[in-house]
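**Q** Here you go, sequence then predicted model.
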Amino acid sequence: MKTDFSPSDIDAIYRVIAARRDMRHFAGGSVDEATLRRLLEAAHHAPSVGFMQPWRFIRIRKPALRDQLYQLVQAEIQQSAEALGERGEEFLQLKVEGIRDCAELLVVALCDQRQRYIFGRRTLPEMDLASAACAIQNLWLAARAENLGMGWVSLFEPEPLKQLLNMPAGSQPIALLCLGPVTEFYDRPMLESEHWDQRRALDNLIMEDGWQADGRPDDDANG
């Protein structure tokens, strides 16, 4: 099957990629069921190694359960701040989640019994995680195209979260996704705006025919 895309179609893809942001500030509201279904269909059309489709999506509907997940994240925020040492206080000033404010909260997990998927994973078993990350990126870009914000939260201990959600042995939660309407999208990545780090210059990340040392300073970055 051959599908040709118009110049405006191509431009839209690149504009959505450039406009995607990891959102932490949400405006409440809701995501209608048809839109949510479209987003999850987009995620489910992601590539996966050996066509294993390891992603599983858990929609959190109960307010009490959402609050329990929020508490797990808050506990890890404190642990991360301690691990960051001298940057700990700076980290605590950042808004790193929108769990209580977003319209929808989704948990993304890797399925159990993944060891039976050998194709493409014999030497690189982490390709299940790479595949699920592709699904999350699909959902992220589709959400941005629908003018919905999304944020990926990875600040949690996996085992307590698994217990809360009655997940089977061998499964692995990898993301809390905050999804919903936002007042506005950030002009730049929030962590860049907050001077946590900066986007590196692409030319410093491209090599040819082998690994080459990066001799150019990061302050050449084209934010």
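**A** Perfect, I can see it now.
**Q** contacts, neighbours, all on C-alpha from now
**A** Noted.
**Q** Quick one: list the elements packing against the helix or strand hosting residue 56.
**A** Counting by DSSP states H and E, the element that carries residue 56 is strand 55-60. Counting contacts by 3 or more CA pairs under 8 Å, 6 or more residues apart in numbering; DSSP states H and E, strand 55-60 is packed against strand 104-110, helix 127-145.
**Q** same for the first one, what does it pack against?
**A** The reference is to strand 104-110. strand 55-60, helix 127-145, strand 172-180.
**Q** Buried residues, the strand holding residue 56. List them.
**A** 55-57, 60 (16 or more other CA atoms under 10 Å).
**Q** Same list, those, but as JSON lines with distance to residue 102 please.
**A** Formatted as JSON lines, the buried residues of strand 55-60 follow (distance: CA to CA, whole Å):
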{"residue": "55", "distance to residue 102": "22"}
{"residue": "56", "distance to residue 102": "20"}
{"residue": "57", "distance to residue 102": "17"}
{"residue": "60", "distance to residue 102": "11"}
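**Q** ok, and here's another one to check against it:
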Amino acid sequence: MDTSPDLFPAGPFSETERAAVYRAIHTRRDVRGQFLPDPIALDVLHRILEAAHHAPSVGLMQPWNFVVVRDAAVKAEVARAFDTANREAAEMFPPRRRALYSSLKLEGIEQAPLNLLVTCDRSRGGKVVLGRTHDRDMDLHSTVCAVQNLWLAARAEGIGVGWVSIFRDGDLRRIFGFPDHVVPVAYLCLGHVAELHSEPELQVRGWARRLPLDDLIFADRWGVPAGAAAST
């Protein structure tokens, strides 16, 4: 079969390759307190960022940027911003949940050798972007795809990643000097880890459990269980 030079076969991966992809997916964890002090090699970091940069993006707008944070003073300022927001967050939960919340370690900002802030430039691609004409937030969705790519690549490299989301937007803007059209999407802590939890840590600690997949699959319309539709 003739193949255009800009195409390649779309068949399945080998069994070994497929198993590796699924292993990365199923053993990915949100790392908070298991970071080792060893620095991440520059070639490894570049491969991880290259994986993020190969994420799908609507209209090929590639709205992401990556702020690599190693400076201890910057990390300390970010950690203080987290502490302020985290105290506010604790008060939002009912008393019966508050004690457990306060016992959870939710960040590794100063422990991780490297922090990474993934942003979305909402002006990237101009005012009209293919595929974004009717949903302005497709740039944000695209940026999150880059985060997922990065996370899976990091898992394959033996690098732990923790997503710290408890911040006031204004604090991150002040610390990093973002212009108005740039949105901070994901503040990540990266570093080597010696071990990972066998299940998500929040499940291990009793905060939540993974929902059964079959309960989340509908057929053709909202609320119609796929199993029930298949049996009629």
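**A** Sure, I can see it. Source: prediction; values computed, not measured.
**Q** quick revisit: quick one: closest of the helices and strands packed on strand 55-60 of structure 1 to residue 196 of structure 1.
**A** Residue 196 of structure 1 sits nearest to helix 127-145 of all those, at 22.3 Å, using CA to CA.
**Q** Now do that closest one: which range of structure 2 does it align onto?
**A** When structure 2 is aligned by TM-score structural alignment, the counterpart of helix 127-145 of structure 1 is residues 138-156.
**Q** So what touches the matching stretch?
**A** 24-25, 27-28, 47-49, 51-58, 61-64, 118-120, 122, 131-132, 160-161, 185-186 (CA atoms under 8 Å, 6 or more residues apart in numbering).
**Q** Now that we have those residues, which of them are buried?
**A** Buried members of these, counted by 16+ other CA under 10 Å: 24-25, 27-28, 48-49, 51-53, 55-58, 61-64, 118-120, 122, 160-161, 185-186.
**Q** coming back round to it: okay, the helices and strands packed on strand 104-110 of structure 1 in JSON lines with distance to residue 116 of structure 1 next?
**A** Formatted as JSON lines, those follow (distance: least, CA to CA, whole Å):
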{"stretch": "strand 55-60", "distance to residue 116 of structure 1": "15"}
{"stretch": "helix 127-145", "distance to residue 116 of structure 1": "12"}
{"stretch": "strand 172-180", "distance to residue 116 of structure 1": "15"}
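**Q** before we move on, the earlier item: among the contacts of stretch 138-156 of structure 2, which are in helices?
**A** Applying DSSP state H to the contacts of stretch 138-156 of structure 2, the entries found in helices are 24-25, 27, 47-49, 51-53.
**Q** what's the most distant pair in those residues?
**A** Pairwise over those, using CA to CA, the maximum falls at 27 and 53, 22.1 Å.
**Q** Nearest the middle, which residue of structure 1 would you pick?
**A** With distances taken as CA atoms, centre = their mean, residue 152 lies nearest the centre of structure 1, 3.7 Å away.
**Q** pretty sure that residue is in contact with residue 174, am I right?
**A** No - applying CA atoms under 8 Å, one finds residue 152 of structure 1 not in contact with residue 174, separated by 9.5 Å.
**Q** okay, and stretch 163-172 of structure 1 goes to which residues in structure 2?
**A** Under TM-score structural alignment, the match for stretch 163-172 of structure 1 is residues 174-183.
**Q** List the buried residues for that stretch?
**A** Neighbour counts using 16+ other CA under 10 Å place 182-183 of stretch 174-183 of structure 2 among the buried residues.
**Q** Can you tell me which of the helices and strands packed on strand 104-110 of structure 1 is most buried?
**A** Greatest average neighbour count among these goes to strand 172-180 (a mean of 25), per mean count of other CA atoms under 10 Å.
**Q** Trace whichever helix or strand comes after that strand over to structure 2 and give me the residue numbers.
**A** Where DSSP H and E defines the elements, the next helix or strand beyond strand 172-180 of structure 1 is helix 190-193. Counting by TM-score structural alignment, helix 190-193 of structure 1 pairs with residues 201-204 of structure 2.
**Q** The matching stretch vs structure 1 - mean distance after superposition?
**A** The superposed stretch 201-204 of structure 2 is, by mean CA distance after the TM-score superposition for structure 1, a mean 0.5 Å from where its aligned residues fall in structure 1.
**Q** Identify all contacting residues around that stretch.
**A** By CA under 8 Å, 6+ apart, stretch 201-204 of structure 2 touches 29-30, 208-210.
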